[in-house]
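Peer 1: structural data only, the sequence is not supplied:
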């Protein structure tokens, strides 16, 4: 019997200015389990302490799935894995606030919360197998305002609605056209292209890049909302997370059947 490869987040220092971070959860299609996300958060925090200016992030080259998104097996105990203090949001904040450049190296399909992870990175290098699909509505999970804003800042509104309402994949060519992917390359050139980009960035002044990244993060987050709007959004999310539809979505996923949603 083949041994199951454990969940891991491994760091390799390519040189003093570039690190490669590879997350793996092979038995779950590299799903973002709480354990994996905590480990990713810790590895990035350690690299920030070491002042490594450039990080390349991925799950490997030549995989069919870059990441299946949030580990749905954990939703039985946590009906809202996207809330502010949860592991996924903590890891996304770590990526966005990392005091250097984080390059997502994407090979294979990207699902749900993993799309948010890739887009939270500063740059994306991908091959033609990359597909970005948002599937929360398939299980009745409402997405967060912060997550929607990250995608809203990167995509035309009707493309974003198509992704969320229809769960239609954004393929690599479309993603490049909309500016989501910075470099679209052949699969065999993916790692070399990401490393070439990383070396170019690493040769620049790190404090200047850090200052620009933080300014851009603050500007991107300047989306003031009235208190009553935030309360209304929170209530809509609470209703959806506690609904029978969400339980039906989780049951249907576990039973590998089409869900029967009733809007309650």
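Peer 2: Okay, I see it. None of these values were measured; they are calculated from a predicted model. Residues are numbered from 1 along each chain as shown.
Peer 1: contacts, neighbours, all on C-alpha from now
Peer 2: Noted.
Peer 1: check which helix or strand the residue nearest the centre of the chain maps to.
Peer 2: Nearest residue to the geometric centre of the chain (CA atoms, centre = their mean): residue 117, 1.6 Å. Following DSSP states H and E, one finds residue 117 within helix 113-120.
Peer 1: what is the orientation angle of the next helix or strand after that helix with helix 113-120?
Peer 2: Remark: after helix 113-120, the chain's next helix or strand is strand 123-127, criterion DSSP H and E. In terms of direction (axes from the mean of the first three to the mean of the last three CA atoms, to 10 degrees), strand 123-127 departs from helix 113-120 by 120 degrees.
Peer 1: check it against this one:
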């Protein structure tokens, strides 16, 4: 990926560790950071990467868009911010054939919240919070928010949170099904990274097919979804990891998966 201090990237034990790194701005997005994150996600196509872990530096996960860039007459403008920054990010997260974990360490607001919700698994520190901040400045939720949030928590809750802009604690987000799990602050980093490392050791080709099925489920009829499950299951059944999993079960030993 191109050099940028706004995104930190490393691969550890099969996990691509991505850190949003503008802590003085609560990791709010500008063009440089958005394009650097896109490049980092592209680098996750590498075979050595089996899972992706996204978190924020400092006290926040991501405060959304840096509004100074929005009002800058020399800035990219709202149209390019959506079409060139956020929409490609959401598309990359959903199309990446590997599990993507959002480890929300602090406030996740606006686009920051919705980028997290686009990930496959969202865990949060007990000190984290989520807010659909768009209505406070006369905008609509973007970055897939109007797509993902109603599917996670239902139309009424999503509508209210988007229109009122309520700040939701991590515990409340877990209770309403917005996120997978709240983790105590002192254990947050170690436990959230362990989840990513666990996923990286699993049969990730099968996880990729699961992700494909989930992506399609929102638009498919039951009949079409059953057909897709059939197609993807046949592909999964021809992977190395399926054969290894079955043989390990027969041999009463731990399987060694390759993601193939």
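Peer 2: Nice, I can see it. Just so it is clear, the structure is predicted and the values come from calculations on it, not from any experiment.
Peer 1: superposed, how do the two chains score by TM?
Peer 2: The TM-score (TM-score structural alignment, normalised by the length of the second structure) is 0.76; 214 aligned residues with a CA RMSD of 2.0 Å.
Peer 1: what residue in the second structure is paired with the residue nearest to the centre of the first structure?
Peer 2: In the second structure, residue 117 of the first structure lines up with residue 115, judged by TM-score structural alignment.
Peer 1: can you check residue 132 of the first structure too?
Peer 2: Per TM-score structural alignment, residue 132 of the first structure is aligned with residue 130.
Peer 1: and that match, how many neighbours?
Peer 2: 29 (other CA atoms under 10 Å).
Peer 1: quick one: it from residue 179 of the second structure, how far?
Peer 2: From residue 130 of the second structure over to residue 179 of the second structure the distance is 10 Å, taken as CA to CA, to the nearest Å.
Peer 1: tell me the strands in the stretch 101-250 of the second structure, going along the chain?
Peer 2: Using DSSP state E, counting those that start in this stretch, the strands of the stretch 101-250 of the second structure run over 107-109, 121-125, 129-131, 167-169, 181-183.
Peer 1: what packs against the third one?
Peer 2: Okay, so that is strand 129-131 of the second structure. strand 107-109, strand 167-169, helix 170-175 (3 or more CA pairs under 8 Å, 6 or more residues apart in numbering; DSSP states H and E).
Peer 1: what range in the second structure matches stretch 184-199 of the first structure?
Peer 2: Aligned using TM-score structural alignment, stretch 184-199 of the first structure spans residues 182-197 in the second structure.
Peer 1: repeat for stretch 234-253 of the first structure
Peer 2: Per TM-score structural alignment, stretch 234-253 of the first structure has no counterpart in the second structure.
Peer 1: for that stretch, how far is the first residue from the last?
Peer 2: Separation of the first and last residues of stretch 234-253 of the first structure by CA to CA is 25 Å.
Peer 1: buried sites along that stretch?
Peer 2: Neighbour-count burial for stretch 234-253 of the first structure flags 237, 240-241, 243-253 (criterion: 16 or more other CA atoms under 10 Å).
Peer 1: can you tell me which of those residues is closest to residue 75 of the first structure?
Peer 2: Closest approach to residue 75 of the first structure among those (CA to CA): residue 250, at 7.8 Å.
Peer 1: dump the residue contacts of that closest one.
Peer 2: With contact set as CA atoms under 8 Å, 6 or more residues apart in numbering, residue 250 of the first structure has these partners: 72, 75, 76, 139.
Peer 1: can you tell me the SS state at it?
Peer 2: helix (DSSP: H, G, I helix; E, B strand; the rest coil).
Peer 1: which of the strands of the stretch 101-250 of the second structure is buried the deepest?
Peer 2: Mean neighbour count (mean count of other CA atoms under 10 Å) peaks for strand 107-109 among the strands of the stretch 101-250 of the second structure, with a mean of 28.
Peer 1: after superposing, tell me the mean distance of that one to the first structure.
Peer 2: In the superposition against the first structure, strand 107-109 of the second structure averages 0.9 Å from its aligned positions (mean CA distance after the TM-score superposition for the first structure).
Peer 1: what is that strand packed up against?
Peer 2: Using 3+ CA pairs under 8 Å, 6+ apart: strand 107-109 of the second structure touches strand 129-131.
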